[in-house]
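1. Using only what follows, build the 3D model:
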Amino acid sequence: MNLGDQLAQQALTTGKRAILAATPPDTVRLAITLPDDSVQHFERRASGNENDWRATEFATPGAGCIFDEPVTAEWGRGLNALTLAR
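-> Predicted coordinates for the structure are as follows:
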């Protein structure tokens, strides 16, 4: 399993809430709050599908890091489901 999938799996299985974050019109950005109140972001093109998600910014109080890791369709389908539910 690649890093993007690991981040998506953790977010989808342990996340407390998900919101669509403000982005340019051609981007979908999903922010998932984890149990420790850190936030993992995922992005894809607005015209994209489950194959186009990428794990991006990770923010935690006092720290953070930036990723640009692909997420496979297996976990991308879960991210898509959350965006449709919003």
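2. switch to C-alpha atoms for all contacts and neighbour counts from now on
-> Noted.
3. Any idea how many residues pack against Asp36?
-> 11 (other C-alpha atoms under 10 Å).
4. I have a second one here; can you model it like the first so I can compare?
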Amino acid sequence: MGDQLTQDAIATGPRTRLHESGPEAPLRLTILLPDEGALLFRRPPNGTCADWRVADFESPGGGCLFDEPVSATWGRALDHLAKRHLNP
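-> Now for the predicted structure:
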């Protein structure tokens, strides 16, 4: 389920946002979706591409919590998106 959610978000999400956090805090990346929703992903601060998880879905009509793993394949895509924010 985590891979499917990630794939859909990357394919349709027009914008991403990396949340500022301290060195001990998880890396948090949000993909904003075309329907005004957002999918939030988390990774430990020193984690690898295999450590990403789908964390939350937010939308104007509500949302839901997730704790779904993302495979390293899709985690690499999330790493790439996060690094774009860290090294513009």
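5. Mind checking the TM-score on these two?
-> The TM-score (TM-score structural alignment, normalised by the length of the first structure) is 0.92; 84 aligned residues with a C-alpha RMSD of 1.1 Å.
6. need the helices for the second structure, in chain order.
-> 2-12, 72-86 (DSSP state H).
7. Looking at the ones you listed, spot the one closest to Ala55 of the second structure.
-> Ala55 of the second structure lies closest to helix 2-12 among the helices of the second structure, at 9.4 Å (C-alpha to C-alpha).
8. in the first structure, what residues pair with the closest one?
-> Aligning helix 2-12 of the second structure against the first structure (TM-score structural alignment) gives residues 4-14.
9. same thing with stretch 49-62 of the second structure?
-> The aligned range for stretch 49-62 of the second structure in the first structure is 50-63, by TM-score structural alignment.
10. The corresponding residue of the first structure for Lys83 of the second structure and Ala63 of the first structure: what is the separation?
-> Alignment note (TM-score structural alignment): Lys83 of the second structure maps to Leu84 of the first structure. Distance of Leu84 of the first structure to Ala63 of the first structure, given as C-alpha to C-alpha, to the nearest Å: 30 Å.
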